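Novice: attaching a predicted model along with its sequence, questions to come.
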Amino acid sequence: MKPNIKIGFNNGVIGAVTPLETGCFGFVASAVSVVDGFQLGTAYQLKSMKDVADLKITDTIDNHRLFKALSEFYSEAGDGSEVWIYGMAKTLIVSDWFTPVDGLAPVENLLNSAKGKIRGLFTVNDSSVAPVITAGMDADVLIAAGKAQTLFENYTAKKYAPFFTILEGYSFSGEKVALTDLDTVNYNSVGIVIGDTETTSGVTSSKGAAIGVIAGRLAKYPAVVNAGKVNNGALKASQLFIGDAVVENYDTEALYDKGFITFTSHQGRAGYFVMDDPLACAKDDDYHYLTHRRTINEAFRFSYDSLLDFLLDEVPTNADGTLIATYAKTVESAVERKIATNMGGVLSRDPENPNDTGVKCFVDPTQNIVTNSKMEVAVKIRPFGYNRWIDVLLGFELNN
């Protein structure tokens, strides 16, 4: 059952747009080089559609999908939002982008160029290779998802810069029943989107998804905010389709039940909304939702940054080689302070308790640092909950 509210209330719309570090994303796209402008295999940093124009990326047949994604991103996120782009030859398929060549996957060139700033990768597929439809969409989508998950794990371990990846449910056949249930795979840093601002049989014959719309909405708000939060207002996109059907005429709830990110409309609200933000993994996975993945990724970055100051540090010890308790407390305080200071409202905390920061760090002082040269640290953060389902009991009351 899709997230819904059985009784609607009128809410205001939050209109402010503030560029956020957590909203620094990367677009990897099938594209064609432009003379004296945009080139394949080169990372570019953009802040507005003016930067897009400066690279001579226009709405041509060659680069329509890249231009569309960027224009929809800035329409949603607003100028000033940082995005990086990287073009791939149209002879490649998306899984190739995540496949190491001489030890380096092509998309790593983009991640490395941004020096760890990129929090999310979004793919824009326009390959000249004909898709092979399996289980309701291009078979390469799930192959790419597995490789993107592997890259996430390897890159995070190597560079300490975790990210998520959003793929298109490319060439979706329209047969919702045929789709793989994404709860059965284990890609908890990867999401797959079905739904676009263009139809399958239109002039541009879209096989992809509204990646720019999703990315723009995510960039507009902090990591803790669900892309489908109704109180933030409808998406800027005036039309959204599943194949040739407008969203409201397609059973998008069935797509959601299969674990896909998709779109919806709400009775009493004009426009379209992201339905929710599931990732391609089991529902009981701690990171089944993108909000939780983005939050833990930020905590990862700040844990690393704070603990780096203690690497190869001289550690005072007791006679038996265990940590001096005050040193353990110093480490704990440093980690908690770094995360609490930098993540602000991203962590859930008790507003009535000034000592509750939403983060706890524990260093066991009984560890023998002399023998092992290893200090084990446990860091826990408290996530927000989300009103995915609201049940209301409504009736009359008579006072006799």
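Specialist: Perfect, I can see it now.
Novice: drop to CA atoms for contacts and neighbour counts, all remaining ones
Specialist: Will do.
Novice: wouldn't residue 220 be in contact with residue 23 here?
Specialist: Yes - contact status for residue 220 versus residue 23: in contact at 7.0 Å, counting by Cα atoms under 8 Å.
Novice: got any residues that touch both of those two?
Specialist: Taking Cα atoms under 8 Å, 6 or more residues apart in numbering as the criterion, residue 220 and residue 23 both touch residue 81.
Novice: okay, one more to line up with it:
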Amino acid sequence: MAQGTGTPGVTVAVTSGNLQRPVPVLDGIAGIMGTAYTVANIGVVKTVYGYDDAVEKGYTPELEPFLNKQLREFYNELGGTQEVWVLGVEDTMLLKDMVSTTNANGLKKLLAVSRGRVNMPYICRKPDATYTPPVAFLDKDVSDAVTASKALCQYQQKINQPIRLLIEGRVVDVDQANTFMPATASNTYVGVVLGGSLADGSASGSVALARAIKYGAHVKIGNGQNGALTITPVFIGDRPLEEFFPEELDNLSDAGYIIFHHRDGAAGYYFGIDKMAGNDDFEILAYGRMMDKVQRIATATSMPFVETSVRMNPDGTINDADAQYLEDLIKTAILAGTEAQLSAVDVIIPTAQNIINTSTLSIQVKIQPLGYLTWINITMGLTTNL
């Protein structure tokens, strides 16, 4: 510190932002890709570590109102600071183009620059003034993006950097009947978030992103033990959530959307079921995130054994001791990395493998997930005695 001048005294510097505690990284690193307006932020991947840091790096309310809102809602829900990878794109870029495997400036770029760290991206957009979607409940660009994103998600899984993607469910006309059913889309890498803090058809998917990132992969974003969401109010299209009948929200949930809702006896908003766009084993986000986590652990544990060797029995099968050693090593690593997040794990290496001719070892990993209480049925009645 430089020496002072004048008469002796005490100088105090008051700083702000110190109450934003760092939120530890558990099982996810977030990425946000959306509409930007300044040249410095279009096509450029930046890492921010909190809302104030995001503003300092150019995502201000004045220059970048759309991305600023996404980051503000994310960090409000997160309740602290954590790294987020951000990529701004032109307001003419469609959601389906963001997730195209051939778009060098799309989500593929964000994932590549992060070198696999981002495993929970969210894509959203504020269309330019000339954009006119077909009259429908949901912007067709959303359903197109659900379909188009599957190839990129499969690619990420193939290179052992799996992701679960959230897509903004942009509503065009809330009075139109919904015709898109994410539950039938056959792409459970992806979830569509419906509902947001503005009455303009946009969605606050960054809130869902924060709720997922804040807790372990096994924790559902609608977990009632974690309290209500920070967002208020909530609209679907231009209608407040409170104006929807319960059966209307039930229908949207059954269709496969991730929606906001109220819960009896509790204040505030909660997420419904963490539905993904399909009905296979990974139809809820928690199952998919846990599988992704186990894939990364199994890959990291197995990688040191690439181009090593195992002993073979006279009949051409793998030596039992070598197979057992690898099984135990991988299983121990998975259990250590997923403590209390799974019900059970089993690792099997079939010994009847023709490794001498194929140089390929096949390993089976089976995980039993936790069970989730999505519905609770209570039977009640009067009685004359107890």
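Specialist: Nice, I can see it. Fair warning: this is a prediction, and the values are worked out from it, not measured in the lab.
Novice: quick one, strands of structure 2?
Specialist: Under the criterion DSSP state E, structure 2 contains strands at 30-35, 45-48, 84-89, 120-123, 165-169, 190-194, 235-236, 239-240, 258-261, 270-271, 344-348, 364-368.
Novice: among the ones you listed, single out whichever gets nearest to residue 284 of structure 2.
Specialist: strand 190-194 (8.7 Å; Cα to Cα).
Novice: what's residue 305 of structure 2 aligned with over in structure 1?
Specialist: Here residue 305 of structure 2 is matched to residue 310 in structure 1, going by TM-score structural alignment.
Novice: rebuild the strands of structure 2 as CSV, extending it with mean neighbour count.
Specialist: Listed next are these as CSV, based on neighbours: other Cα atoms under 10 Å:
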stretch, mean neighbour count
strand 30-35, 25
strand 45-48, 18
strand 84-89, 24
strand 120-123, 24
strand 165-169, 26
strand 190-194, 28
strand 235-236, 26
strand 239-240, 16
strand 258-261, 26
strand 270-271, 22
strand 344-348, 16
strand 364-368, 14
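Novice: could you find the closest non-adjacent residue to residue 303 of structure 1?
Specialist: residue 335 (6.0 Å; Cα to Cα, 6 or more residues apart in numbering).
Novice: what residue of structure 2 matches up with the one you found?
Specialist: Residue pairing (TM-score structural alignment): residue 335 of structure 1 is matched to residue 330 of structure 2.
Novice: quick one: residues contacting its match.
Specialist: So residue 330 of structure 2 contacts 298, 301, 302, 347 (Cα under 8 Å, 6+ apart).
Novice: am I right that the second one is in contact with residue 333?
Specialist: Yes - in terms of Cα under 8 Å, residue 301 of structure 2 counts as a neighbour of residue 333; the distance is 7.0 Å.
Novice: find the nearest non-adjacent residue to residue 143 of structure 2, please.
Specialist: Once flanking residues are discounted, residue 143 of structure 2 sits nearest to residue 180: 7.0 Å by Cα to Cα, 6+ apart.
Novice: list the buried residues in stretch 88-100 of structure 1.
Specialist: For stretch 88-100 of structure 1, burial by neighbour count (16 or more other Cα atoms under 10 Å) applies to 88, 89, 90, 93, 94, 95, 96, 97, 98, 99.
Novice: looking at these, which two lie furthest apart in space?
Specialist: Top of the distance list for the buried residues of stretch 88-100 of structure 1 (Cα to Cα): 90 and 99, 15.6 Å.
Novice: ranges for the helices of structure 2?
Specialist: 51-56, 65-78, 95-98, 107-113, 140-158, 205-214, 246-255, 285-302, 320-337, 355-358 (DSSP state H).
Novice: can I get the ones you listed in a markdown table with distance to residue 263 of structure 2?
Specialist: Below are those laid out as a markdown table (distance: least, Cα to Cα, whole Å):
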| stretch | distance to residue 263 of structure 2 |
| --- | --- |
| helix 51-56 | 30 |
| helix 65-78 | 19 |
| helix 95-98 | 32 |
| helix 107-113 | 35 |
| helix 140-158 | 28 |
| helix 205-214 | 17 |
| helix 246-255 | 11 |
| helix 285-302 | 21 |
| helix 320-337 | 33 |
| helix 355-358 | 56 |
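Novice: and residue 382 of structure 2, which of those is closest to it?
Specialist: Nearest to residue 382 of structure 2, of the helices of structure 2 and by Cα to Cα, is helix 246-255 at 27.8 Å.
Novice: remind me what that closest one packs against, helices and strands.
Specialist: Counting contacts by 3 or more Cα pairs under 8 Å, 6 or more residues apart in numbering; DSSP states H and E, helix 246-255 of structure 2 packs against strand 258-261.
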